[in-house]
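1. Structure, please.
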Amino acid sequence: MMPRLEYKDDKKSKQSIWLFLDQSLQLHKAPVLHSLCIKLGSQCPVDVEVGKWVAKAVDRFVRKLKFKLLWSADPISLPKSLYTCETLVKLKISDKVLTDFPSSPACLPSLKKLNLINVVYKDDASLIRFLVIDTPAVKYIHLTNCSKQYCLIKNMPCLDRAYISVHTYADDKLPRSLSSVLFLELDLADEMLLRCSAINFSRLTELIICPDESDWLEPLMLLLGKSPKLKKLSVDYGPTENPEDLPLSWNEPSSVPGCLSSHLEIFEWVEKYGGRVEELGFVTYILANSKCLKRATISLRSAFNLEQKQKVMKELDSIPRVSKSSQLLLK
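-> Next comes the predicted model:
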């Protein structure tokens, strides 16, 4: 009768928990299943019918479903009923899961949080059907796909937070569906950043850019021009192995983005600032034009020796700041 169930394979164990999971779900009698979390590792037999567990959860009006499959077999399909579940509020599926969207319209009217991590699409038709999945209540979306496929969702008027890591894109519907977001993190290459820079982000207050093999400075400036209410801007080189090898070009814009003149309060360079001419030009521009800036934090590349570090810190410390009350923190 427990309303919350969680099953996870132990990495250190040679046996999978799947049999206990299967038998306990057969005995489960609660009329409503609040949450079901399943994580199966490589120990799980490849002939297990895992989809029936999800089907049972949907039949029990599940509100939260997390499913991660790390076995060595081919990806498995989840039941069609999942894509029309009226009670589902949180959905997270990842790895060896085959997203096989039904031919009839998919609708998740109660969904507020969606995580799709490295999922696999059955075919092009299924992928296209995902373009029109209806999620009117969703507030958080996290899309990651290292296989360089793409996925799109429409109708997200309540979206507050989005984390997007998609490298190959064939349509601009996802960027447009993000236009109402408040918090946005982009871990992307040139193409997606360029698409986003053409969208009006009228509500965006916090933006994190994680450059990945991209000439990101000029598209970012275009994006800032489309984000009039931005209060916090972060550049995070953390996921980038060799940021010094990224192609960069910097040309000072002819007009100052409105967010710099009236809203931006925090600027962060989270990791691996290298002091390149283009990087210095960008930071100089931000500090010279952000009239409401309260704090700027810049973390230098850890590979710098003491002399290099002192030189770069001296350059940064000498940059004039239009906001006289702002703090500059160098790490």
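
2. From here on, just use CA atoms for contacts and neighbour counts.
-> OK.

3. Do you have the strands of the stretch 51-200 of the chain handy? List them.
-> Under the criterion DSSP state E, counting those that start in this stretch, strands of the stretch 51-200 of the chain are mapped to 64-69, 76-77, 90-95, 97-99, 113-117, 120-121, 140-144, 161-165, 183-186.

4. Tabulate the ones you listed (a markdown table), appending distance to residue 329.
-> Output for those, formatted as a markdown table (distance: least, Cα to Cα, whole Å):
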| stretch | distance to residue 329 |
| --- | --- |
| strand 64-69 | 40 |
| strand 76-77 | 49 |
| strand 90-95 | 37 |
| strand 97-99 | 44 |
| strand 113-117 | 34 |
| strand 120-121 | 43 |
| strand 140-144 | 31 |
| strand 161-165 | 27 |
| strand 183-186 | 23 |
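
5. Now tabulate these in TSV and tack on mean neighbour count.
-> Putting the strands of the stretch 51-200 of the chain into TSV (neighbours: other Cα atoms under 10 Å) gives the following:
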stretch	mean neighbour count
strand 64-69	20
strand 76-77	19
strand 90-95	19
strand 97-99	23
strand 113-117	19
strand 120-121	21
strand 140-144	19
strand 161-165	20
strand 183-186	20
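
6. how about the strands of the stretch 201-331 of the chain, start to end?
-> Under the criterion DSSP E, counting those that start in this stretch, the stretch 201-331 of the chain contains strands at 206-209, 232-236, 266-273, 295-300, 327-330.

7. want to put them side by side, so please do this one too:
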Amino acid sequence: MKTGSMVHKLEFDSHNQELQKFSVNVVRFLLSHKAPVVESFHFKVEGPLRSIDIGIWTGILSARHLRELELNLSRGFTYRLSVSLLCSNTLETLKLQGPLLVDVSSPVCMKSLRTLHLVKVTYKDDKSVGNLLSSFPNLEHLIVHRGRHKSLVTFNIVAPFLKTLSIVGLISGVKGGGYVINAPSLKYLDIKRLSCYQFCLIENASELVGANIRGVYNTANEMILESLKSVKRLSLGLTPLHQHAFTKTPMEVGDHWNQSKNVPHCLLSHLETFVWTRYDWERQEELQVGKYILMNARRLKRATFSTRPIGSNELDKLEERCKMLKELDCLSRASDSCHFVFESE
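-> As a prediction, the model looks like this:
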């Protein structure tokens, strides 16, 4: 705990302390704090602290023009989101981590909030998510890291001024759940870990410049890629075509790639640099995808295929790899200026 009465940045950690006594000390400190403006309040709690204590702290801080609030709550306990937390006219950044239950029956209005982090937070229902996000009409940066809970099916993100969005998904216990994103000002999108049971529908992303997609399974892959028409920088970490999510052994679903009927506009007119790491030259469908990229990317300047090196006990595969490399290198490419690179990781 920082003890100066005019300190503008406050940090509290309940580690190895008796919680109720610690809570009383925090309240006393806040009441005696003289600074008219508190820049940030960071709190980490380990143990069963009462939700009302958090409500008292945030209520006091709301009168001190608090700009940044970070709550890191311990696992194994459930806390309720205090209404006083959503009544600040000055809060610009809100970071919530841990089992905090969001139960918002109707939206409020926090026009100053620009950055919101929701990490392992739980929600009463879909409506609570909508009401929470509707409370921040000028939100620009959002991080959503889903926890394991069954009550929430669809996470609706409606944010007209959102610029960056990061989603880390986990199986929620409900098949068919997922995300619906309506963010017409979105510039950068980062999505990780969506299972085969989840979907991700991006309704409006005409301003999207960069996207990073990792650990997303087949169903979600198709929906996401259809929405990335304007992307200029795209990083993909797609799951193998022969695997399902969370199975102990691979399940074969076919060794072919279903080519899209329409070539994406971003591939035809925007893609300039292409890097494929962990390229499996032994899989025929990966060869077909590589050909598809090279034959359609008209503005491509550099294409790099990176694969694992051949071990001393695999020299019999060297000739086959060279044949595959020559097939790609001699391919008639859409871009005459494309520099082709093949390397070992």
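
8. wait, which of the strands of the stretch 51-200 of the first structure is closest to residue 10 of the first structure?
-> When those are compared for distance to residue 10 of the first structure using Cα to Cα, the nearest one is strand 64-69, at 13.0 Å.

9. Mean distance of that closest one to its aligned residues in the second structure, please.
-> Superposing on the second structure places strand 64-69 of the first structure at an average distance of 0.8 Å from its equivalents, by mean Cα distance after the TM-score superposition for the first structure.

10. and the direction of that strand versus that of strand 90-95, what angle?
-> Angle between the axes of strand 64-69 of the first structure and strand 90-95 is 0 degrees (criterion: axes from the mean of the first three to the mean of the last three Cα atoms, to 10 degrees).

11. Which stretch of the second structure lines up against strand 64-69 of the first structure?
-> Mapped onto the second structure using TM-score structural alignment, strand 64-69 of the first structure covers residues 68-73.

12. which other residues reach the matching stretch?
-> Outside of stretch 68-73 of the second structure, the residues within contact range by Cα atoms under 8 Å, 6 or more residues apart in numbering are 39-46, 91-100.

13. what about the alignment partner in the first structure of residue 298 of the second structure, distance to residue 330 of the first structure?
-> Aligned by TM-score structural alignment, residue 298 of the second structure pairs with residue 291 of the first structure. Going from residue 291 of the first structure to residue 330 of the first structure by Cα to Cα, to the nearest Å gives 20 Å.

14. next one: residue 209 of the first structure
-> Distance of residue 209 of the first structure to residue 330 of the first structure, computed by Cα to Cα: 19 Å.

15. ok, for residue 160 of the second structure, nearest residue in space, not its chain neighbours?
-> residue 183 (5.2 Å; Cα to Cα, 6 or more residues apart in numbering).

16. list the contacts for the one you found?
-> With Cα under 8 Å, 6+ apart as the criterion, the residues that contact residue 183 of the second structure are 157-163, 203-205.

17. same question, residue 272 of the first structure
-> Residue 272 of the first structure neighbours (Cα under 8 Å, 6+ apart): 237-238, 243, 299-302.

18. switch the cut-off to 10 Å
-> Contacts for residue 272 of the first structure were tallied using Cα atoms under 10 Å, 6 or more residues apart in numbering; they are 235-238, 240-244, 298-304.

19. Spit out the contact partners of the most centrally placed residue in the second structure.
-> Of all residues in the second structure, the one closest to the mean position by Cα atoms, centre = their mean is residue 167, 2.1 Å from it. Residue 167 of the second structure is in contact with 118-119, 142-146, 179, 189-194, 213, counting by Cα under 10 Å, 6+ apart.

20. And it? What does it align with in the first structure?
-> Counting by TM-score structural alignment, residue 167 of the second structure lines up with residue 164 in the first structure.

21. ok so, going back, between the strands of the stretch 51-200 of the first structure, which one is closest to residue 280 of the first structure.
-> Taking Cα to Cα, strand 183-186 is the member of these nearest to residue 280 of the first structure, at 21.7 Å.

22. on average, how far is the closest one from the matching bit in the second structure?
-> Mean deviation of strand 183-186 of the first structure from its aligned counterpart in the second structure after superposition (mean Cα distance after the TM-score superposition for the first structure): 1.3 Å.

23. Give me the contact list for that strand.
-> 140-142, 159-166, 178, 192-193, 196, 201, 203-212, 230, 232, 234-236.

24. go again using 8 Å as the cut-off
-> Applying Cα under 8 Å, 6+ apart, the contact partners of strand 183-186 of the first structure are 160-165, 193, 204-210.

25. Would you mind putting these into TSV with distance to residue 283 of the first structure alongside?
-> Shown next, in TSV, are the contacts of strand 183-186 of the first structure (distance: Cα to Cα, whole Å):
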residue	distance to residue 283 of the first structure
160	28
161	26
162	25
163	24
164	24
165	25
193	19
204	21
205	19
206	18
207	16
208	15
209	14
210	16
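
26. Of residue 209 and residue 330 of the first structure, which one has the most company?
-> More neighbours surround residue 209 than the other of residue 209 of the first structure and residue 330, with 19 against 15 (other Cα atoms under 10 Å).
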